[in-house]
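# Coordinates for the following, if possible.
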Amino acid sequence: MPGRRIRLTLVGVVIAVAVPPIAPGPAVAAPLPPAAARLAVPGCDDTGPPPKPVTAVPWAQKRYALERLAPLATGAQVTVAVIDSGVDDTHPQLRSRILSGRDYLDPGLDGTRDCVSHGTGVASIIAATSSRGVGFRGLAPQVKILPVRVSEQKVIEGKESGRYVGVAKFAESIRWAVDNGADVINLSIVFYKDNALLKSAIEYALDKDVVVVGAAGNQNAEGNPTPYPTAYEGVIGVGSVDEAGQVSAFSQRGPWVDLVAPGAKVLVATPEQGHKEDNGTSFATPFVAGTAALIRQYWPDLNARQVAQRLVATTDPAPGTDRDAYGAGILNPYRAVTETAAPARQPAAAGLPPRQIDPEEVARAERRSVTQERALWVAGLAGAVAVIALLLAVVLPRGARRRWRPAGPV
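This is a model prediction of the structure:
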């Protein structure tokens, strides 16, 4: 594949609760609210009441008009692995969507504990179901979420704290997700150092025809370091834009950005109940992962590379021209699902496909033919009447003058 962008490398989105980089420095994409604003989760240290449900429809949903997608695809029969801080399965909008996964922080658990609310928020953008009186819902509400817990890192007053797995376990978690039925993997976690084990795990996922979506990172203002695994070939890299479509200041730039999606002030679900606004390429990534799930349902014959091609080929134009910031453009889920002219659906170069007969077009052609035939008959009849009228106007007076005798010498 020539060039990172054209080759359709799957590129990721930044996370809010991330595994720290191999090299020194934070890997958290965006700060979390103070602990008191988060909720009490069994087995977690944080205290405080859960946020309340939000009734208004969030801006990202208005942009994507999810009601148009629902009749076409819902993500049914598709599994998305969310490798993150865990996904709480008690939230009313997620309760029926979460599979039993794996916990790499607390072995023996199933990945459904989320002490920092990050993985739950990511999963909700993908799979939250509709709820009466709540405007928020996910792009693919019939998707199954496979939760894989690898981090509970958080930022409070600018300081990082919390446990996380090393890169070897992170790589292992990717392989585990592949081997346990993932069709799409959402990676809203970034490292900032290349690693052979991590690269090998990504290659393993792609070889198994899994779509891998990764965050571009949130450290644009901190030197814009290369994010991994997003920078690897085959990963769909996702940057963040705001409601106006402008790239977020924190969103990292580089050839690893394949497209952008909402990542500024986006609404997400929180553990147990309620919703909150959050920021980061971490939350732009699941918009792309959710759309990939819709494509996998609607076009089941497409492989992972073709899914990535559709995602990039059907973007909306970005307001800026910096391809390192915007990639190919802004995600458009409806076009990604319905566009028949996307590269993955174009006819092969070997020849034209057989012409498909459209019954409606045949009927229209028959009606046109009958109408044309009638018009010709009417025109011919009108012409004949005109000729007869002309003859009568000329011949009758002359005949009367000659008393109807044939003309001849006098």
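
# CA atoms for contacts and neighbours, from now on please.
Will do.

# Could you report the distance from residue 193 to residue 324?
20 Å (C-alpha to C-alpha, to the nearest Å).

# tell me the strands in this structure, going along the chain?
79-84, 102-103, 144-149, 154-156, 159-161, 184-187, 211-215, 236-241, 259-262, 266-269, 275-278 (DSSP state E).

# nearest to residue 31, of those?
strand 154-156 (5.3 Å; C-alpha to C-alpha).

# ranking the strands of the chain by burial, who's on top?
Ranked by average neighbour count under the criterion mean count of other C-alpha atoms under 10 Å, those are headed by strand 236-241 at a mean of 36.

# would a markdown table of the strands of the chain with distance to residue 288 be doable?
Conversion of these to a markdown table gives the following (distance: least, C-alpha to C-alpha, whole Å):
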| stretch | distance to residue 288 |
| --- | --- |
| strand 79-84 | 11 |
| strand 102-103 | 23 |
| strand 144-149 | 15 |
| strand 154-156 | 24 |
| strand 159-161 | 28 |
| strand 184-187 | 9 |
| strand 211-215 | 7 |
| strand 236-241 | 8 |
| strand 259-262 | 7 |
| strand 266-269 | 14 |
| strand 275-278 | 17 |
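
# here's the other one to compare against:
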Amino acid sequence: MVKKFNIVNRGCMLFFFCFVLYFNNSVSANSDYIDNSYIITMKEEGVSGEISEELIHKFPDIKFEFINDIGVIKIHGNNEEITQKVLSYINKMYAVDSVSKDKRIYIPETKIDNSKVDKNNFVDSQYKYFGFTPSFMPNGLYTRWQWNIDAVTANKKSYEFQMGNHEVTVAIIDSGIDPNHPDLKNNIVAGGKSFIPGDESINDNTGHGTMVAGIIAANGDLKGIAPNTGIAPYKVLNSEGGQSTWVIKAIIQAVDDGHEIINLSLGTFLSLKNKEEKALIKAYNRAINYAHKKGALVVASAGNQGIDLSNPRKVSEQLGILNDEQKYAPGGLNSALSVGAVDKNNKFENYSNYGWMLDVTAPGGDFGPLYEKEGIVDVRHLILTTYPTYLPNYIAENGDLPRGYEFSYGTSLSTPTVSAVAALILTEYKEEKSKNLSIDEIQNIMYQTTLKVGTNRKEKLSGRGTVDAYEALKLINNK
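Take a look at the predicted model:
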């Protein structure tokens, strides 16, 4: 969901910041397509070994990637002429459903002026009274910033029921994770990998994936919603963004690796009318449906453009694209559990996308009540989470917080909240009832225990309400 991350003018990317409601300005533009790369969806959801072997043998200069389980082939050639010849051959010889150019996927850009951060909000009177500064706070006092965790866990009362384990795991398809972060390293399980060619490391060089991970499973100076839950990083984003194919492949791999929850704090807009993008929409749907058939729940962010995703034609108009119909994927697809954002008071956030396909909301954070009129950023309304220990933090440094922690906001942070709650529901049910739960059953428990969000039109299109880990776990124990 970015080209670059600017807090003043920094080169790091962070997928979740989108308060200015800015999306990469090449939405559905030709510059977003990857040269000489195409996605082919076959009519049957499978690619036989015979087809794979024949194509590799016949076209040795073409790079093929086969996602056999969902009938998807990616081809990449050195030039368009050769690539078109291969496409023509495949269309002629095999039962092809649709063909699309592969498309980049970005983390939405944001600009936060660090000079607007009110530094007086970093240390409140309570901590001044006891003589603490942020640098010298006792262990665990960073958790006082975690209003978002407290809101969903009833001030951590949900921990009395369930904190998770490594038997139910969450796959984080994102920019990787800091594998040595003290709050995360004990919960990182085997099975993650990088899908970025030439980069085998799971190290997070943008910060986004590590932030997402902290919301789910931080267990140190910060606590996540499910602080004992296992997490696995599947790296599909770097400083230049990523490719839709990488995301689709990662979903399949994560499911095959046995992860029950898949977190996607990312997204892209795709055209329903442009034949160049139909195969991508179909491939995303097939990947998520594959996950569902295998019993894995896919949780995806709704995006940060502040628009109604219900009507693809109107979405296109809101994006400034004429005579088109745009769909947000994967978070705007029916097959994914779509997540929007609410603020500290459980009000729907202006930056969060909404619509009839939205399922639930969770805390996303914002700049606080003084920002709109006075331009003052109040960190008490942002969300503090984990951040790579080898990258400089920007907002948190105003309060002398050490590397490894950063403030942020957006639906990218709402989404792992829901993934964590889903993991807790599944873990608790397995332990208490000695039974597994279907995806529908997990969602039903979540829906029954949400906190309703407002009554205006936008809030009526914000799904079933805000998730509540404590109430969900209490419901399981009362059944």
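
# and residue 370 of structure 1, which of the strands of structure 1 is closest to it?
The nearest among the strands of structure 1, by C-alpha to C-alpha, is strand 259-262 at 51.3 Å.

# what does the closest one correspond to over in structure 2?
Strand 259-262 of structure 1 lines up with residues 360-363 of structure 2 when matched by TM-score structural alignment.

# What is the mean deviation of that stretch from its aligned residues in structure 1?
Once superposed with structure 1, the aligned residues differ from stretch 360-363 of structure 2 by a mean of 0.6 Å; criterion: mean C-alpha distance after the TM-score superposition for structure 1.

# what does that stretch rub up against?
148, 151-152, 337-344, 346, 413-415, 417-418, 447, 462-467 (C-alpha atoms under 8 Å, 6 or more residues apart in numbering).

# can you rerun that using 7 Å?
Residues from elsewhere that reach stretch 360-363 of structure 2, judged by C-alpha atoms under 7 Å, 6 or more residues apart in numbering: 148, 338-344, 414, 417-418, 462-467.

# for the strands of structure 1, which one sits closest to residue 55 of structure 1?
Comparing those by C-alpha to C-alpha, strand 275-278 comes nearest, at 9.6 Å.

# Can you check which part of structure 2 that closest one sits on?
Residue span in structure 2 matched to strand 275-278 of structure 1, by TM-score structural alignment: 405-408.

# Could you pull up the contacting residues of residue 352 of structure 2?
Contacts of residue 352 of structure 2 by C-alpha under 7 Å, 6+ apart are 303-306, 340-341, 411.

# which one among those gets closest to residue 212 of structure 2?
Nearest to residue 212 of structure 2, judged by C-alpha to C-alpha, of the contacts of residue 352 of structure 2 is residue 411 at 10.4 Å.

# Give me the neighbour count for the closest one.
Per other C-alpha atoms under 10 Å, the neighbour tally for residue 411 of structure 2 reads 33.

# Residue 200 of structure 1 too?
Residue 200 of structure 1: 14 neighbours (other C-alpha under 10 Å).

# what residue of structure 2 takes the place of it?
When structure 2 is aligned by TM-score structural alignment, residue 200 of structure 1 is paired with residue 286.

# Please enumerate the helices of the stretch 201-350 of structure 2.
Remark: helices assigned in the stretch 201-350 of structure 2 by DSSP state H, counting those that start in this stretch are 208-217, 244-256, 275-293, 312-318.

# Find the one among those with the highest mean neighbour count.
By mean count of other C-alpha under 10 Å, the helices of the stretch 201-350 of structure 2 have helix 208-217 as the most buried, with a mean of 31.

# Run through the residues that contact residue 91 of structure 1.
271-273.

# Who wins on neighbours among those residues?
Among the contacts of residue 91 of structure 1, residue 271 has the most neighbours (other C-alpha under 10 Å), with 29 neighbours.

# wait, doesn't that one sit right on residue 116?
No - Residue 271 of structure 1 lies out of contact with residue 116 (C-alpha atoms under 7 Å); the separation is 8.7 Å.

# Who are the contact partners of residue 269 of structure 2?
27-28, 326-329.

# Just give me which of these are shared by structure 1.
Contacts conserved in structure 1 for the contacts of residue 269 of structure 2, counting by both residues aligned by TM-score structural alignment, their matches' C-alpha atoms under 7 Å: 27-28, 326-329.

# Relative to residue 337 of structure 2, how far out is the most centrally placed residue in structure 2?
By C-alpha atoms, centre = their mean, structure 2 has its centre lying nearest to residue 265, at 0.8 Å. From residue 265 of structure 2 across to residue 337 of structure 2, the span is 12 Å (C-alpha to C-alpha).

# Find residues that contact each of the two.
Common contact partners of residue 265 of structure 2 and residue 337 (C-alpha under 7 Å, 6+ apart): residue 300.

# Give the burial count for the residue nearest to residue 134 of structure 1 when sequence neighbours are not counted, as a bare number.
With sequence-adjacent residues excluded and distances taken as C-alpha to C-alpha, 6 or more residues apart in numbering, residue 134 of structure 1 is closest to residue 55, at 4.2 Å. Residue 55 of structure 1 is flanked by 14 other residues according to other C-alpha under 10 Å.

# before we move on, back to that, just curious, which of the contacts of residue 352 of structure 2 is nearest to residue 190 of structure 2?
residue 411 (26.9 Å).

# quick one: that closest one and residue 301 touch, right?
Yes - contact criterion C-alpha under 7 Å: residue 411 of structure 2 and residue 301 qualify, at 5.5 Å.

# Name the residues contacting each of these two.
339-340.

# and residue 20 of structure 1, what does it touch?
With C-alpha under 7 Å, 6+ apart, residue 20 of structure 1 has these contacts: 26-28, 191.

# And residue 278 of structure 1, by the same measure?
Contacts of residue 278 of structure 1 by C-alpha under 7 Å, 6+ apart are 264-267.
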